[in-house]
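Trainee: need a structure here:
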Amino acid sequence: MISRLFGTIISWEEDAITLRAGAVGYRVHLSPYSMSVLSGTDSESSELSLYTQFFWSEHQDSPTLVGFPTKEEQDLFLLLRKVQGLGPMTALRILSLPVEEMLSMISQGDVSRLKTLKGVGDKTAKKIISELKEEVQPISTPLIPAEPTGKNKTASLTDISSLVRETLVQQFGHTPIEASRLVAAALKKNPDIRTIEELFSEVYRIGSD
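Mentor: The predicted structure is shown next:
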């Protein structure tokens, strides 16, 4: 059973990469979010670490290997797999936003936003919420007050920016310079950002442009 892979990316497809680990090249499917984040990095020249899940059944022509740059994304994928009717590739395609944002949507029962994700209709969105809402931790507490003072707002935004930059570097493979550029661009585009989730969401949108 393959549970972790360490290597360098040698080729890209629409929803997968080929990762060279030693003398072997593994074709690994990634979520739309991870594909977007990794495509903006110099990942071909640095080692990438992936958590992996392996699928193979009599109905498949070939085995399917899916990967996740973070344990949090893998855990969310496994949660989605608990929803009746969601196969591995469908669950993977749903992961098109940062984990924090996805968990917030589920915990808040936000059907309308879930329906905007690829492969999620009204029925599926309601099923995801009804079956998983109690299993996810609500992410709704902002990191700065609703009406912060100038000094507190600056300090809090500095903390938020540092945490997001660190995550982009350590978990998603960005260089420190690239992470700083993405965070700065996100804050410039949306100066009203107040939480880590909002900053990750804006960074993702910039990376997708």
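
Trainee: only C-alpha atoms for contact and neighbour calcs from this point on.
Mentor: Fine.

Trainee: for the chain, longest helix please?
Mentor: Longest helix of the chain, by residue count under DSSP state H: helix 150-170.

Trainee: Give me the buried positions along whatever helix or strand comes next after it.
Mentor: Sequence-wise, the next helix or strand downstream of helix 150-170 (DSSP states H and E) is helix 176-189. The neighbour-count check on helix 176-189 (16 or more other C-alpha atoms under 10 Å) flags 178-180, 182-184, 186-187 as buried.

Trainee: Who are the packing partners of helix 176-189?
Mentor: helix 150-170, helix 196-208 (3 or more C-alpha pairs under 8 Å, 6 or more residues apart in numbering; DSSP states H and E).

Trainee: Could you dump these into a markdown table with distance to P63 and mean neighbour count added?
Mentor: Below are the helices and strands packed on helix 176-189 laid out as a markdown table (distance: least, C-alpha to C-alpha, whole Å; neighbours: other C-alpha atoms under 10 Å):
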| stretch | distance to P63 | mean neighbour count |
| --- | --- | --- |
| helix 150-170 | 30 | 16 |
| helix 196-208 | 29 | 19 |
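
Trainee: Next, format these as TSV and append distance to M1.
Mentor: Shown next, in TSV, are these (distance: least, C-alpha to C-alpha, whole Å):
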stretch	distance to M1
helix 150-170	26
helix 196-208	32
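
Trainee: compare with the first, here's sequence two:
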Amino acid sequence: MIGRIRGILVEKAPGQALVECAGLGYEVDIPYTTFFHLPETGDEVTLHTHFAVREDAQSLYGFASSLDRDLFRLLIKVNGVGPKLAVGILSGLDAQQFIRCVENRDSASLVKLPGVGKKTAERLLIEMADRIGQLEGQFVPTSPETTGVGQPGGQGPAGGPAATEEAEAALIALGYKPQEAAKAISKVAEEGMSSETLIRLALRNMIPA
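Mentor: Take a look at the predicted model:
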């Protein structure tokens, strides 16, 4: 099991990071909440990881915190929730926000996530209610000022059409319909915003904390 990786961040994009460690480049699948925490390329980065082996693929998933990684491991144990959906859930809600949804039985926020229907949301609330106790000691309550869909790390490209298009493409890759993505980005777009900021604010509006 590969539980953590530390190395130089060679490339980063919404959903994936390339980390060079001891001369090897590791492609790591990441949720958007982790993407917002990544440093600039060329800097050192540490990710808490989960190594998944299937008959047709081997995948390394990375997370900014051990809490996010441990929650991911609990999510993929839920019936009907695979790694892809678990990453999607943690792209829209970080671990602390998800835990609050479970504690408050907030299915409304869960069904706004791509791939999570009403039945899946109810299943998550029921099954995770008994499991989040395993995360005891890692959950740190946050103030309203620090809640939201991730916090930005390094800034991406300067704002403009390229940043807007990249942000829309990222939301579509997450599972939102093109019309939903375009509408969400247009609501928050301001001159000079990076694609990271656009994605973060759009997700925050689509899935309120």
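
Trainee: The residue of structure 2 most remote from its centre and M1 of structure 2: what is the separation?
Mentor: Here the centre of structure 2 is the reference, and by C-alpha atoms, centre = their mean the most remote residue is G23, at 27.1 Å. According to C-alpha to C-alpha, to the nearest Å, G23 of structure 2 stands 19 Å off from M1 of structure 2.

Trainee: which helices and strands sit right next to the longest helix of structure 1?
Mentor: If contacts are counted by 3+ C-alpha pairs under 8 Å, 6+ apart, helix 150-170 of structure 1 sits against helix 176-189, helix 196-208.

Trainee: so which of these comes closest to K123 of structure 1?
Mentor: helix 196-208 (25.0 Å; C-alpha to C-alpha).

Trainee: Identify the residues contacting I2 of structure 2.
Mentor: For I2 of structure 2, the contacting residues are 49-51, by C-alpha atoms under 8 Å, 6 or more residues apart in numbering.

Trainee: That one: what secondary structure?
Mentor: Of the three states, I2 of structure 2 takes coil under DSSP: H, G, I helix; E, B strand; the rest coil.

Trainee: same thing with S57 of structure 1?
Mentor: Counting by three-state DSSP, the backbone at S57 of structure 1 sits in coil.

Trainee: From G82 of structure 2, how far out is whatever residue of structure 2 lines up with it?
Mentor: The alignment partner of S57 of structure 1 in structure 2, by TM-score structural alignment, is R54. Plainly put, R54 of structure 2 is 12 Å away from G82 of structure 2 if you go by C-alpha to C-alpha.

Trainee: the more surrounded of these two?
Mentor: G82 (15 against 7; other C-alpha atoms under 10 Å).

Trainee: That one -> structure 1?
Mentor: By TM-score structural alignment, G82 of structure 2 lines up with G87.

Trainee: quick one: that match and L78 touch, right?
Mentor: No: here G87 of structure 1 lies out of contact with L78, judged by C-alpha atoms under 8 Å, at a distance of 10.6 Å.

Trainee: all strands of structure 2, in order?
Mentor: With DSSP state E as the criterion, structure 2 has strands at 4-13, 16-21, 24-29, 44-53, 58-63.

Trainee: could you redo these as TSV and give each row distance to I132 of structure 2 and mean neighbour count?
Mentor: Below are the strands of structure 2 laid out as TSV (distance: least, C-alpha to C-alpha, whole Å; neighbours: other C-alpha under 10 Å):
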stretch	distance to I132 of structure 2	mean neighbour count
strand 4-13	22	18
strand 16-21	26	20
strand 24-29	23	18
strand 44-53	18	18
strand 58-63	18	21
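
Trainee: Take those and write them to TSV, including distance to F98 of structure 2.
Mentor: What follows is the strands of structure 2, written out as TSV (distance: least, C-alpha to C-alpha, whole Å):
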stretch	distance to F98 of structure 2
strand 4-13	23
strand 16-21	22
strand 24-29	20
strand 44-53	18
strand 58-63	15
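
Trainee: separation between the residue nearest to E27 of structure 2 when sequence neighbours are not counted and I2 of structure 2?
Mentor: Spatially, and ignoring its direct neighbours in sequence, E27 of structure 2 is nearest to L18 (4.7 Å; C-alpha to C-alpha, 6 or more residues apart in numbering). Distance, L18 of structure 2 to I2 of structure 2, by C-alpha to C-alpha: 15 Å.

Trainee: A202 of structure 2 now?
Mentor: From A202 of structure 2 to I2 of structure 2 the distance is 33 Å (C-alpha to C-alpha).

Trainee: Same check on L9 of structure 2?
Mentor: When distance is defined by C-alpha to C-alpha, L9 of structure 2 is 17 Å away from I2 of structure 2.

Trainee: what does P83 of structure 2 give?
Mentor: Going from P83 of structure 2 to I2 of structure 2 by C-alpha to C-alpha gives 16 Å.

Trainee: again with A167 of structure 2
Mentor: In terms of C-alpha to C-alpha, A167 of structure 2 sits 31 Å off from I2 of structure 2.

Trainee: do V140 of structure 2 as well
Mentor: For V140 of structure 2 relative to I2 of structure 2 (C-alpha to C-alpha), the value is 25 Å.

Trainee: Next: E44 of structure 2.
Mentor: Distance from E44 of structure 2 to I2 of structure 2, by C-alpha to C-alpha: 18 Å.
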